[in-house]
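Visitor: sharing a model that was predicted from the sequence below.
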Amino acid sequence: MTAPHIYVTRSLPGNSLSALHSNELPAVESPPDTPEPPSRAELLSGVAGAEAVLSMVTDRIDAEFLEAAGPQLKIVANMGVGYDNIDLHAAAQRAVTITNTPGVLDDAVADLTMGLLLGSVRRIAEADRFIRSGTAWTWGPRDFVGLDVSAGAVLGIVGLGRIGMAVARRAQAFGMRILATGSRATSEEARALGVVPSTLDDLLPHIDVLSLHCPLDPSTRHLISAAQMQSMRPGSWLINTARGPLVDEEALADALENGHLAGAGLDVHEFEPQVNERLMALDQVVLLPHIGSAGDATRHRMATLAARNIAEVLAGRGPLTPVALPGA
């Protein structure tokens, strides 16, 4: 039988696994330091006999994976705030604790959201590509005109949780007006920022920019589909730093190609890591490779929190940031 161990699926920054280096814990088994994620076969082999797994959002944690681990598996600590890569029902059936890393990445994702928003609506990335093309140019009064965010532009935030609230604080500092859905839309902090609580259907016709910050689950897949895009104000923009499948990308390409939407900024993609070829061909779309939390200190805090969750559970204590399992 495979000796008990802690399986870490990707190489992590610095000393973020220090919480796992104890004589009281199983040995840590890390994969080679390669840029590519482990294959499915490598995941199933690596998890065999593990008491704990430190997983990434790119790892599919399902019944097959949990079965390959064996009955001694106690915890899967996902390095990310989202956990749509995990079959929670399968974990509940096997009494496997699931944790995530909320809170520690809020500011990094909010910073990236505002950068992506500005890069899109002020056409920064588009203008950069134009310069690099070597095309001859001179200043013109109609060239690369975009949205003035500080002139009272309206931002719609779908999912005013921790990250959404961090985005709202930044947007308010830029002079944007904010409509929002979500758990904190009626909170005291939201009111202080001038946030107007709304429903998705009510806010869509009144915003200049829509920014998504809700989790992905069966109820939110294609939350923004053709019908919702048609309800958006003509010439508005879509920003997604949450999860790709929240958006029907074929419908998005249609709305951009026919001119109903002015542009989009996407850090995440519906069929990640594949990127929609129609969107790739459009100058008014800014595309990033899922880098919302990619700050050095942030990634270190994420990995450290995941490691601490494992250490707590294997020591017989409760996890720090558990994910509620069905039936719990």
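Guide: Looks like it arrived, so ask away.
Visitor: please count neighbours and contacts with C-alpha atoms only from this point.
Guide: Will do.
Visitor: ranges for the strands of the stretch 101-250 of the chain?
Guide: Using DSSP state E, counting those that start in this stretch, the strands of the stretch 101-250 of the chain run over 154-158, 177-181, 196-197, 209-212, 236-240.
Visitor: minimum distance to Gln274: which of the ones you listed has it?
Guide: strand 236-240 (15.8 Å; C-alpha to C-alpha).
Visitor: what's the closest one packed up against?
Guide: helix 106-121, strand 209-212, strand 261-266 (3 or more C-alpha pairs under 8 Å, 6 or more residues apart in numbering; DSSP states H and E).
Visitor: picking up where we left off before, next, format the strands of the stretch 101-250 of the chain as CSV and append mean neighbour count.
Guide: Formatted as CSV, the strands of the stretch 101-250 of the chain follow (neighbours: other C-alpha atoms under 10 Å):
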stretch, mean neighbour count
strand 154-158, 26
strand 177-181, 25
strand 196-197, 20
strand 209-212, 25
strand 236-240, 25
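Visitor: A further structure is provided below for comparison with the first:
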Amino acid sequence: MFSFFNSSQSPKVVLTRNLGPDVMPFLERRQDIDLVVWGQDRTCDRKWLLENVQGARALIVILTDSVDQEVLDAAGPQLQVVSTMSVGYDHINVKELAKRNIKLGYTPDVLTDAVADTSIMLALMAGRNARESMTVVNEGKWPEYSWGPFLFAGRQLSASSSSPVRTAGFLGFGRIAQATLTRLIPFGFTHCLYTSSPSSTPTPERDAAIQEAHGLQALRRVDLDTLAAESDIVFVLAPGGAATANLVDEHFLRKMKKTSVLVNTSRGTLVDSHALAKALRERWIWGAGLDVVTGEPQITADHPLVKEPRCIILPHIGSATVETRIDMATLAVKNALAVISGTEMLASLELSS
């Protein structure tokens, strides 16, 4: 544990991971705070957190830290803000924060480009059978194969003479989905479908502007069945939580084209892992690219999805560029410091009790 003590009257800021040399100076050079840092490069020890959060005015966490009623009780009534270095906040009891009038800072926008890049990478890898092909080389089996007209052949992402109409489907159509669509346009995608929460307000003017900007033949908000049936690639980019659990289930997967690809770079809980494994095994769809899986990181070699050669699985690296992680950490710190300084956070979630 690192601790930087000032006066006893200084607001206490607790940080659950050292954020590196590019970001830590924002905190360490402040003479008006009492900074306490979990100094080990692993998940913050729960006992340490419960002991050290006592009396804190600001708590800065990462997505492996559970901020529940126990932590908030331990902190005490003076806690003003919880700031997380993530766009998701499933690890935080939002209702408890609202009840206690504690602000919540998070880090949207700064990871949009990195996750959109990863989404395209997974679409390419899943469509072109990258895992199967790389395994042939890595296991030294390439010499055993003789060239054939369709050896190692996968599905093409870009439009072609045999498939001039390319349709991208998005389960969720927020910032990352729209950034992903932008990256698909040079591949010749002509149509875009998306679903949104039933409670969300339709946005025909926004949709018309996006369609015109990208020169799309169509951009439509549709139901889940239509999304599954008409999309060449389905990108799962909706928030996690109980309301979206297993939206991509056996029913959805059976509706998809046999030539289609599923990509999930949002939350593992949106996709039923066992249904997806069955879909891949029985060839209901062509392939899948996953950056997230339900139960991560406890995904071992005997997991049903790991056993499927046409399933690309990454260890949740969607935002894992040096540039993005520095930006996320910086924003998380600035959010926390803004609240204890009496100014507006750069990115806060509106809470309601």
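Guide: Everything's here; your move. Just so you know, these numbers come straight off a predicted model, no measurement behind them.
Visitor: need the TM-score from the superposition.
Guide: Once the chains are overlaid, their TM-score stands at 0.93 when taken by TM-score structural alignment, normalised by the length of the first structure; 326 aligned residues with a C-alpha RMSD of 2.1 Å.
Visitor: picking that back up, tabulate the strands of the stretch 101-250 of the first structure (TSV), appending distance to Ala92 of the first structure.
Guide: Formatted as TSV, the strands of the stretch 101-250 of the first structure follow (distance: least, C-alpha to C-alpha, whole Å):
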stretch	distance to Ala92 of the first structure
strand 154-158	29
strand 177-181	30
strand 196-197	35
strand 209-212	29
strand 236-240	30
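Visitor: so which of these is nearest Val121 of the first structure?
Guide: strand 236-240 (7.1 Å).
Visitor: what's the closest non-adjacent residue to the most centrally placed residue in the second structure?
Guide: Note on the second structure: the residue nearest the mean C-alpha position is Ser266, at 3.7 Å, using C-alpha atoms, centre = their mean. Leaving aside its sequence neighbours, Ser266 of the second structure sits nearest to Leu237 (C-alpha to C-alpha, 6 or more residues apart in numbering; 4.9 Å).
Visitor: for Ile310 of the first structure, see how far away the counterpart of the one you found in the first structure is.
Guide: By TM-score structural alignment, Leu237 of the second structure lines up with His213 in the first structure. According to C-alpha to C-alpha, to the nearest Å, His213 of the first structure and Ile310 of the first structure sit 27 Å apart.
Visitor: who has more neighbours out of these two?
Guide: Ile310 (30 against 27; other C-alpha atoms under 10 Å).
Visitor: residues contacting the more buried one?
Guide: Residues counted as contacts of Ile310 of the first structure (C-alpha atoms under 8 Å, 6 or more residues apart in numbering) are Leu20, Ala52, Val53, Leu54, Ile75, Val76, Ala77, Pro319.
Visitor: could you verify that the third one is part of a strand?
Guide: Yes: with DSSP: H, G, I helix; E, B strand; the rest coil as the criterion, Val53 of the first structure is part of a strand.
Visitor: show the contacting residues for the residue nearest to the centre of the second structure.
Guide: Val236, Leu237, Ala238, Pro239, Gly240, Asp291, Val292.
Visitor: now for it: what does it line up with in the first structure?
Guide: Per TM-score structural alignment, Ser266 of the second structure is aligned with Ala242.
Visitor: in the first structure, what range does the top helix by length along the second structure match?
Guide: What stands out as the longest helix in the second structure, according to DSSP state H, is helix 322-340. Mapped onto the first structure using TM-score structural alignment, helix 322-340 of the second structure covers residues 296-314.
Visitor: with that, I have no additional questions.
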